[in-house]
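Sequence first, then the predicted structure, then my questions.
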Amino acid sequence: MKAQVMRHEMACSRTSGHPQIAYTQCGAGDETVIFLHGIGGNKDNWSEQLSYFAGEGYRAVAWDVRGYGDSDDYEGDFLFDEVSADLLRLMDELGAERAHLVGLSMGGRILMDFAWRYGARVQSLTMCGSFPSFGKALSQAQREDYLRLRREPLLAGRSLQQLAPELIASLAGPDVQADVYDALHASICRLRPQSYLKALEAAVYFDRTEEIRLISRPTLLLYAENDRLTPPQMGQEVQAMMPKARLQVLPRCGHLMNLEVSALFNEVVHAFICNEVKSE
């Protein structure tokens, strides 16, 4: 059951520069928390988190990655260094010298890259259902097959609206509620097919296995009990690469834990920020 949270005014803005990055801001605290969505999401996926953290005295921000939601599209490939530069630009325009950064799935991968490049700008990291590389799990042929199976339906003319039920079934836990299902469906239907495919390809070839070993900022690794995409044992593998990171598994939810168990998710992330980070 979702907790009822006090609603705060949410303001939508766009950065300068190219591509312009759309973001929603809520609250006006001295500390900033920025939320990064996954490969099938957008900034609206974080509305519960924005309200909660604004109510706890933070400035809470969620963005649309380039090519997603209300952000501009872009030419060329999806490159993680360019996306990290987008996040840095957003922080500069917000006047946030440092921020607590929370990323789900692809958002967590972006944070692995960002924290390695711009560690001084990180106050804390929460990476949810993320891993640094397909590594030995998939051969080159398997990676190509993974992409082919996702490209072919779109290239054959199936719409994202038609594909949404299959994608949701692969991501959501067994107890997903109707309102969460509807939010996921709306997110998937908003995807731009070419931007989605470019992000998928970048994710398959992403590798920050060595770089995350260098991350020294306080880090929480969150995984979900019923996540079939990034199961909890994957979290144990990531923690082995980041021995100072804290690992926690959220019960009775799938990959999209911030939507499926939003109240618990908010409490766990907030407790980490308060108890782990502020005790430094």
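Yep, that arrived.

For the rest of this, base every contact and every neighbour count on C-alpha atoms.
Will do.

if I look at L87, how far off is R121?
10 Å (Cα to Cα, to the nearest Å).

I'd assumed E267 was in contact with N258.
No: using Cα atoms under 8 Å, N258 is not in contact with E267, being 10.8 Å away.

ok, second structure coming up, stack it against the first:
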Amino acid sequence: MPTIAANGIDIAYTLEGEGAETVVLINGLADEKETWAYQTPALLEAGYRVLTFDNRGVGATDKPAGPYTSELLADDAKALVDALGIERFHLMGVSMGGMIAQEYALKHPSDLASVTFACTYAAPGPFCSRMFAMWADTAPVLGVPFVMRDVTLWAFTLDFFRTREDELAEFETGMRYMTMPVPAYLAQLAVIQAHDTTDRLGAITVPTLVLAGEQDILIPTALSHELAGLVPDAEWRTVAGGHGCVWEHPDDFNAAFLDFLRRH
């Protein structure tokens, strides 16, 4: 797995495809770059080059002491694309990745052909803040795998639990055997706890799509809709599924994303 020195750390990344346009994908909390397995093939087939990477604190990327911020992780992403010589691209982040993408669009708009914020918010508010405080209390006692098993309950819809037992078991097994250290998890968790771009999103000038699972209960769909209202001329779209719509209904998610890309 290639790594590159960027912003003071070694970042693990994968760059695939020969397309003239590049799509950069930013992961959510505790997710490694392989979690884009349902999106990368569709983007490559559509003719794009695709960059995925492990955020600071997860996977094969360095895990320095935290806490981290969405701005710091956006700086990591900027340093990575600069080191790879990628000058203009489409950016998409999901969940925590969407928060990082917001900071990137605010700091480096000239880099972007478009930006997509998926299943995310401008600020956590009272509901999400309480949930994340519970995760922060639980992880040091019961470990990251236990917390992520709980996240599975929030990420998928009732229909997924009822009808797709084999896939559910695969996800639950992946969560159960996670190796992310507790300090690194808490450092990333701080990102979604402290993120707040509410008063700054009006400055975004890049073509923007805000995308959400219509049944998202982890980051409620209403919070994503509020985010869309804060970005000038942002497109708003929902797709089937909940917070894990990128995995539960990838065809629907990919179709919405590719439609936006083709128009920008």
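It's in. Quick caveat, the model's predicted, so the values are computed rather than measured.

what's around the residue mapped onto P64 of structure 2 from structure 1, how many residues?
Counting by TM-score structural alignment, P64 of structure 2 corresponds to Y74 in structure 1. A count of nearby residues for Y74 of structure 1, using other Cα atoms under 10 Å, gives 13.

hang on, Y74 of structure 1 in a helix?
No: applying DSSP: H, G, I helix; E, B strand; the rest coil, one finds Y74 of structure 1 to be coil, outside a helix.

so who does it touch?
P19, R66, G67 (Cα atoms under 8 Å, 6 or more residues apart in numbering).

what are the ranges of the strands in the stretch 101-250 of structure 2?
112-118, 208-213, 235-239 (DSSP state E, counting those that start in this stretch).

Out of those, which one sits most buried?
strand 208-213 (a mean of 26; mean count of other Cα atoms under 10 Å).

now for that one, which elements pack on it?
strand 112-118, helix 221-230, strand 235-239 (3 or more Cα pairs under 8 Å, 6 or more residues apart in numbering; DSSP states H and E).

Tell me the counterpart residues of the longest one in structure 1, please.
Across structure 1, the stretch matching helix 221-230 of structure 2 (TM-score structural alignment) is residues 232-241.

the more surrounded of N258 and E267 of structure 1?
N258 (21 against 14).

for the stretch 51-200 of structure 2, what spans make up the helices?
70-83, 96-107, 125-142, 144-155, 158-163, 165-176, 182-194 (DSSP state H, counting those that start in this stretch).

which of those helices sits most buried?
helix 96-107 (a mean of 26).

Superposed on structure 1, what's the mean shift for that one?
Superposed on structure 1, helix 96-107 of structure 2 shows a mean distance to its aligned partners of 0.4 Å (mean Cα distance after the TM-score superposition for structure 1).

So which bit of structure 1 is that helix matched to?
Counting by TM-score structural alignment, helix 96-107 of structure 2 corresponds to residues 106-117.

Distance check, the residue lying closest to N226 of structure 1 once chain neighbours are set aside against L171 of structure 1.
Distance criterion Cα to Cα, 6 or more residues apart in numbering; nearest residue to N226 of structure 1, sequence neighbours excluded, is G254 at 4.7 Å. Applying Cα to Cα, the value for G254 of structure 1 to L171 of structure 1 is 6 Å.

Okay, the aligned partner of Q25 of structure 1 in structure 2 and L80 of structure 2: tell me how far apart.
Matched across to structure 2, Q25 of structure 1 falls on L15, judged by TM-score structural alignment. According to Cα to Cα, L15 of structure 2 and L80 of structure 2 sit 11 Å apart.

of all the helices of the stretch 51-200 of structure 2, which lies closest to G28 of structure 2?
Ranking the helices of the stretch 51-200 of structure 2 by proximity to G28 of structure 2 (Cα to Cα) places helix 96-107 first, at 4.4 Å.

Run the chain-centre distance for that closest one.
With Cα atoms, centre = their mean, to the nearest Å as the basis, helix 96-107 of structure 2 stands 10 Å off its chain's centre.

Now for G254 and L171 of structure 1: what residues contact both?
With Cα under 8 Å, 6+ apart, G254 of structure 1 and L171 have common neighbours D227, R228.

re the thing from before, mutual contacts of N258 and E267 of structure 1, please.
By Cα under 8 Å, 6+ apart, no residue touches both N258 of structure 1 and E267.

ok, back up a step: mind checking which of the helices of the stretch 51-200 of structure 2 is nearest V210 of structure 2?
Per Cα to Cα, nearest to V210 of structure 2 of the helices of the stretch 51-200 of structure 2: helix 96-107, 9.2 Å.

Would you mind pulling up the elements that the closest one packs against?
strand 22-26, helix 70-83, strand 89-94, strand 112-118, helix 182-194.

can you redo these as JSON lines with distance to A228 of structure 2?
Shown next, in JSON lines, are these (distance: least, Cα to Cα, whole Å):
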{"stretch": "strand 22-26", "distance to A228 of structure 2": "19"}
{"stretch": "helix 70-83", "distance to A228 of structure 2": "18"}
{"stretch": "strand 89-94", "distance to A228 of structure 2": "14"}
{"stretch": "strand 112-118", "distance to A228 of structure 2": "9"}
{"stretch": "helix 182-194", "distance to A228 of structure 2": "18"}
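
so which of the ones you listed gets nearest D259 of structure 2?
Judging these by Cα to Cα, what sits closest to D259 of structure 2 is strand 112-118, at 11.8 Å.

just checking, what packs against that closest one?
Using 3+ Cα pairs under 8 Å, 6+ apart: strand 112-118 of structure 2 touches strand 89-94, helix 96-107, strand 208-213.
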